[in-house]
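> Any chance you could fold what I've pasted below:
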Amino acid sequence: MKKLLIIACISGSLTGFSQDPEKKGICSASIQLFHANGTDWTASDHFRLDGFNVNNPLSYGAFHIDMDVTVDSLTYEITLPFGDSLQYTAYWHADGMCVNVDTSEVNHLITVLEGDLFPITYEGYYSPLYYDLSQEAYIVSPCLFKIQKGTLKPYFIRVNFQDPPQPETPLTIPEVTNDISIWLSNENTLTVKADQHVIWEINFYSLSGQVIQKSQMEGSQDVDISNLSKGCYIARISSENGLRKQLKFIR
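Just a heads-up that it's a prediction; the model follows:
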């Protein structure tokens, strides 16, 4: 049922119209922000602007208007879970005599005002009578950006993310008896406790299994992880005498 609802939402978002029967032109255009957060009975987070004039805003789910911001246009705000993303898509389609589209204009719809830039993928083809243009991006960090076509009315979007879960602080330091212990001491440090002169190797993996970093150390050590990007990782330790330990942590 959820898939049917999503298909219905996407189908309903198409703003299409035909010119007179002699011209036989079929046109459609839409800009959307989407975060899958719904169930079979509730809608996901969605913001949409329909048509070639980039107007008729529609929002539901976690999107809401920020009443504390005073600008010439409304600011829509959404807060996403830590580690999640917001999808941006846009398209312009014509089959026959349709509205002319200025590609230099539609390729500069997004202006990031605060936070990190997010890369946008541009695809499709264009001619005055037949074109099929699309854009896609994923927003993964906090930012404030503007959607505006030419001199038309701008729309402001603020994307927030929840704070990462705080690591639990161990109540006591583990006892070491011919063993290796590992825990997250703070946001930037993993602490490894081992017998003196025990040589061990630590490997960091992404959740997909990709090796991110390798190090070899001896005895008890604090491992600096401040160079890792924010995210979830797995640390695996192996020693020369066959000891093995693994820790899943969030940086």
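
> only C-alpha atoms for contact and neighbour calcs from this point on.
OK.

> which secondary structure elements does the lengthiest helix in the chain contact?
Identified as the longest helix of the chain according to DSSP state H is helix 2-13. Taking 3 or more C-alpha pairs under 8 Å, 6 or more residues apart in numbering; DSSP states H and E as the contact definition, helix 2-13 has no neighbouring helices or strands.

> next SSE after that helix?
Proceeding N to C from helix 2-13, the next assigned helix or strand is strand 16-18, under DSSP states H and E.

> Show me which positions of that following strand end up buried.
By 16 or more other C-alpha atoms under 10 Å, the buried positions in strand 16-18 come out as 16, 18.

> what's in contact with that strand?
24-29, 51 (C-alpha atoms under 8 Å, 6 or more residues apart in numbering).

> Among the residues you listed, name the buried ones.
Buried, going by 16+ other C-alpha under 10 Å: 25-29, 51, out of the contacts of strand 16-18.

> What's the local residue count around the residue lying closest to Asp224 once chain neighbours are set aside?
Using C-alpha to C-alpha, 6 or more residues apart in numbering and skipping residues adjacent in sequence, the residue nearest Asp224 is Thr189, 4.9 Å away. Residues near Thr189, counting by other C-alpha atoms under 10 Å, number 16.

> Looks like Thr189 contacts Phe249 (just checking).
No: between Thr189 and Phe249 there is no contact under C-alpha atoms under 8 Å: 11.0 Å.

> To check against the first, give me the structure of this:
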Amino acid sequence: MKRLLLTAFIITSLAGFSQEKKGICSASVQLFHDNGEVNSSNDHFYLEGFSFNNPLYYGNFQVDSTALSDSLIYEITLPFGDSLLYSAGWIADGMCFGVDTAVVNHLVTVLEGIPFPIAYAGYYSPGYFNLSQTGVITSECFFRIRKDHTYFIRVKFQDPPIPETPLDLPEITNEISMWLSGENTLSVKTDQDAVWDLNLYSLSGQMLQKKTMEGSQDLDISNLPKGCYIARVSGENGLEKQLRFIK
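Purely as a prediction, here's the structure:
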């Protein structure tokens, strides 16, 4: 029993020593977009490992071939005004793969469009480093990720929404204007949809005409004999106008 426990202890110690000797090693590059869809994966492009091979992608990333041999374009179209998050990181604590900081800092090259700013952080020494990059892509661009392998990413955005054209509604003034615009024309100006009544009286108060009209109108009064008259207009909103005129 003691021999069995001793053997187990030795194996555990060797495993622990091996882990400690190897250290913590990781590297990755990610492009992420929260598409807001509850029942499907977010838009995600992912490279893992120090050699950046075997890419994984989900969501709205599409793949198309390029004019270059053995190369692919990973394309995504985002809603207008949205953004794509870029992040990359390299961590080593012990015996890990080495990285060249010059290569790391030139990992991304924008080939078309507006370059997006990348923030760099972390520390570096041979065998011990923790480096990170972050950026936000808000404009259309075409860029390259290149280390041991090369990947092309095209980011597009949908067209902005067309603003709704406001209805050409008439201005509501709630006013009535009336004047003698010609020798035989009595003009009334009001809102387009306003309904109003016209009462035409002789100077003695006798009603000569009564009409219900809508909107602005020009009334022909050529059939009236010469004399003095009173025109009274009243609208549905209670407004009234009165005009005394001579024909």
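
> Superposed, what's their TM-score?
The TM-score (TM-score structural alignment, normalised by the length of the second structure) is 0.59; 158 aligned residues with a C-alpha RMSD of 2.2 Å.

> before we move on, back to that, of the contacts of strand 16-18 of the first structure, just say which sits nearest to Glu168 of the first structure.
Comparing the contacts of strand 16-18 of the first structure against Glu168 of the first structure with C-alpha to C-alpha picks out Ala29 as the nearest, at 48.7 Å.

> what about the strands in the stretch 151-251 of the first structure?
155-161, 180-186, 189-194, 199-206, 211-218, 221-224, 232-239, 244-250 (DSSP state E, counting those that start in this stretch).

> Residues touching the fourth one, excluding its own?
Same thing as strand 199-206 of the first structure. Outside strand 199-206 of the first structure, the residues that touch it by C-alpha under 8 Å, 6+ apart are 211-219, 232-240.

> Give me the range in the second structure that that strand lines up against.
Strand 199-206 of the first structure lines up with nothing in the second structure when matched by TM-score structural alignment.

> Check which residues of that strand are buried.
The neighbour-count check on strand 199-206 of the first structure (16+ other C-alpha under 10 Å) flags 199-200, 202-205 as buried.

> Lys153 of the first structure corresponds to which position in the second structure?
Match for Lys153 of the first structure (TM-score structural alignment): His149.

> my guess is its match meets Phe50, correct?
No: the criterion here is C-alpha under 8 Å, and His149 of the second structure misses it with Phe50 at 10.6 Å.

> Between the two, tell me which one has more neighbours.
Higher neighbour count among His149 of the second structure and Phe50: Phe50, with 20 against 11, using other C-alpha under 10 Å.

> For the aligned residue in the second structure for Leu117 of the first structure, give me its contacts.
Counting by TM-score structural alignment, Leu117 of the first structure lines up with Pro115 in the second structure. Shown in contact with Pro115 of the second structure (C-alpha under 8 Å, 6+ apart): Cys141.

> Pro115 of the second structure in helix, strand or coil?
Assigned with DSSP: H, G, I helix; E, B strand; the rest coil, Pro115 of the second structure falls in the coil class.

> Check Thr12 of the second structure too.
helix.

> And for the one 3 residues further on?
Local secondary structure at Ala15 of the second structure is given as helix here, using three-state DSSP.

> Report how many residues lie close to it.
So Ala15 of the second structure, with other C-alpha under 10 Å, has 12 neighbours.

> any idea how far it lies from Val29 of the second structure?
For Ala15 of the second structure, the distance to Val29 of the second structure equals 30 Å [C-alpha to C-alpha, to the nearest Å].

> now do Thr134 of the second structure
Thr134 of the second structure is 10 Å from Val29 of the second structure, by C-alpha to C-alpha.

> who's in contact with the residue nearest to the spatial centre of the first structure?
Using C-alpha atoms, centre = their mean, the residue of the first structure that lies closest to the mean C-alpha position is Ser85, 2.3 Å off. Contact analysis of Ser85 of the first structure by C-alpha under 8 Å, 6+ apart lists 35, 138-141.

> How about Asp163 of the first structure?
81-82.

> 10 Å instead?
Residues near Asp163 of the first structure by C-alpha atoms under 10 Å, 6 or more residues apart in numbering: 80-83.

> just Leu84 of the second structure next, same as before
31-34, 43-44, 76-78, 135-139, 155.

> sorry, back to before: could the strands of the stretch 151-251 of the first structure be laid out in a markdown table, adding distance to Leu74 of the first structure?
Conversion of the strands of the stretch 151-251 of the first structure to a markdown table gives the following (distance: least, C-alpha to C-alpha, whole Å):
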| stretch | distance to Leu74 of the first structure |
| --- | --- |
| strand 155-161 | 6 |
| strand 180-186 | 40 |
| strand 189-194 | 42 |
| strand 199-206 | 39 |
| strand 211-218 | 42 |
| strand 221-224 | 43 |
| strand 232-239 | 35 |
| strand 244-250 | 35 |
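
> Identify the contacts common to Thr134 and Val29 of the second structure.
86-89.

> Closest to Cys228 of the second structure out of those residues?
Comparing those against Cys228 of the second structure with C-alpha to C-alpha places Tyr86 closest, at 85.5 Å.

> just checking, that closest one touches Thr134?
Yes: applying C-alpha atoms under 10 Å as the test, Tyr86 of the second structure and Thr134 come out as touching, 5.6 Å apart.
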